[in-house]
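Colleague: fold the stuff below for me.
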Amino acid sequence: MNHKIRVLEIRLNDRYKDYPALYHYKDIDREQIFVRRECEYYVKDGIVYEQVSSALEDDRFVLYVNKIGDDTIDHNARVRENLCVEVREYRRIGEQKLLKIYDCRDHMDVLGYIGNTFIYIEGKEYKRSSVEADEDRQTYILYVNDTGTVLE
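Modeller: Next comes the predicted model:
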């Protein structure tokens, strides 16, 4: 693998339109590329996309996405100045209770939170449902479900 690749392209998963590029990022940190590949959802310009696959080409990493709708997070939520992970309990579309915000130094810290099946908050166990990269708010969102397990 070419360790110098620092390009990420997000393409619409539409073979009839020859997989058009929606977004192109040059000179992006590889850690940020790997974190985004870990995300099932991607929000940009108020639109939610679902990642369906990823690929490594000769000179770039590519994420293929399907447009699935409009962003449902409260748009009055503040845009973060620092890199962070919001943990939200996912109940149904439009209902995501904020449980915790983790400030992160870098994308390796982000991966440390989103790369787990389970996370524990205030003595309760939650299971990862999905992860979203919300570019509009500059935030990663870890969606979780309460497992009902309480640590003693």
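Colleague: going forward, measure contacts between C-alpha atoms and count neighbours the same way
Modeller: Noted.
Colleague: name the element Arg36 belongs to?
Modeller: Element membership for Arg36, per DSSP states H and E: helix 30-37.
Colleague: buried stuff in that helix?
Modeller: Using 16 or more other C-alpha atoms under 10 Å as the test for burial, helix 30-37 gives 30-33, 35-37.
Colleague: including distance to Val110, could these go into a markdown table?
Modeller: Output for the buried residues of helix 30-37, formatted as a markdown table (distance: C-alpha to C-alpha, whole Å):
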| residue | distance to Val110 |
| --- | --- |
| Arg30 | 13 |
| Glu31 | 10 |
| Gln32 | 9 |
| Ile33 | 12 |
| Val35 | 7 |
| Arg36 | 10 |
| Arg37 | 12 |
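Colleague: next up, for comparison:
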Amino acid sequence: MTTSLEYRLFKGNNSSEPLFHYEQIDLQQVLARRSCDFYVKEGIVYKQTSSAIEGDWHVIYVTKEEEGEMEKEEFNINDTLQLEMRELNGRANHPILKKIEFDHHIDILSHIGSDYHYIDGMEWEKDSAEIDEDRRVYVLYLIKTGYKMEGNRK
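Modeller: Next up, the predicted model:
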């Protein structure tokens, strides 16, 4: 099922201005995007403040968080959806813990919607999620809890 999505820059005092439009977008992708705390486009990091449905349009309201250089798109030979699981550690440039590829946005939503993840037997707690359109990747920022999983689960 396809729908439409608009990102709007929230300016305070109940005012906003349109930023980006997606006329034909899969509903699963809208839901995955709406679950992201941050949205990166053209080198600018936006923070989601709220979302709405206005008739046939889905709307995500954002504020400008920071501006930087536009990062280069990741090369994706399989043309799949990419999820980077990163340690929340700005001093170390948020090191990648794990990369996963998916075919459907519902799989991305399943991961970014979960509060706890287990990587190499260690438990990690979700801090935030973002969609980075510049690099065409979803990113999940995690904090190590110190809990180690017992047993054979991965």
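Colleague: and the TM-score between them?
Modeller: The TM-score (TM-score structural alignment, normalised by the length of structure 1) is 0.89; 148 aligned residues with a C-alpha RMSD of 2.2 Å.
Colleague: matching residues in structure 2 for the helix holding Arg36 of structure 1?
Modeller: Applying TM-score structural alignment, one finds that helix 30-37 of structure 1 aligns to the residue range 27-34 of structure 2.
Colleague: returning to what we had before: which among the buried residues of helix 30-37 of structure 1 gets closest to Val150 of structure 1?
Modeller: Proximity of the buried residues of helix 30-37 of structure 1 to Val150 of structure 1 (C-alpha to C-alpha) peaks at Val35, which lies at 29.0 Å.
Colleague: still on that earlier bit, just give me how far the match of helix 30-37 of structure 1 sits from the chain centre.
Modeller: 10 Å (C-alpha atoms, centre = their mean, to the nearest Å).
Colleague: what does that stretch contact?
Modeller: With C-alpha atoms under 8 Å, 6 or more residues apart in numbering as the contact definition, stretch 27-34 of structure 2 has outside contacts at 1-3, 5, 51, 58, 60, 105-106, 108-109, 112, 130-131.
Colleague: now distance to Glu150 of structure 2, neighbour count and secondary structure too, for those, in CSV please.
Modeller: Shown next, in CSV, are these (distance: C-alpha to C-alpha, whole Å; neighbours: other C-alpha atoms under 10 Å; DSSP: H, G, I helix; E, B strand; the rest coil):
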residue, distance to Glu150 of structure 2, neighbour count, secondary structure
Met1, 41, 7, coil
Thr2, 42, 12, strand
Thr3, 43, 16, strand
Leu5, 43, 24, strand
Ser51, 39, 16, strand
His58, 42, 19, strand
Ile60, 40, 24, strand
His105, 30, 20, helix
Ile106, 28, 15, helix
Ile108, 26, 25, helix
Leu109, 26, 20, helix
Ile112, 24, 25, helix
Glu130, 30, 26, strand
Ile131, 32, 23, strand
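Colleague: circling back: the match of helix 30-37 of structure 1 vs structure 1, mean deviation?
Modeller: Between stretch 27-34 of structure 2 and the aligned residues of structure 1, the post-superposition mean distance stands at 0.4 Å (mean C-alpha distance after the TM-score superposition for structure 1).
Colleague: tell me the one of the contacts of stretch 27-34 of structure 2 nearest Lys11 of structure 2?
Modeller: Nearest to Lys11 of structure 2 out of those is Ile60 (C-alpha to C-alpha; 13.2 Å).
Colleague: from what I see, that closest one and Ala52 are in contact.
Modeller: Yes: in terms of C-alpha atoms under 8 Å, Ile60 of structure 2 counts as a neighbour of Ala52; the distance is 6.6 Å.
Colleague: that older thread, now the very next helix or strand once past the helix holding Arg36 of structure 1 on structure 2. Mean distance?
Modeller: For helix 30-37 of structure 1, the following helix or strand on the C-terminal side (DSSP H and E) is strand 41-44. Following superposition, strand 41-44 of structure 1 is found to deviate from structure 2 by 0.2 Å on average (mean C-alpha distance after the TM-score superposition for structure 1).
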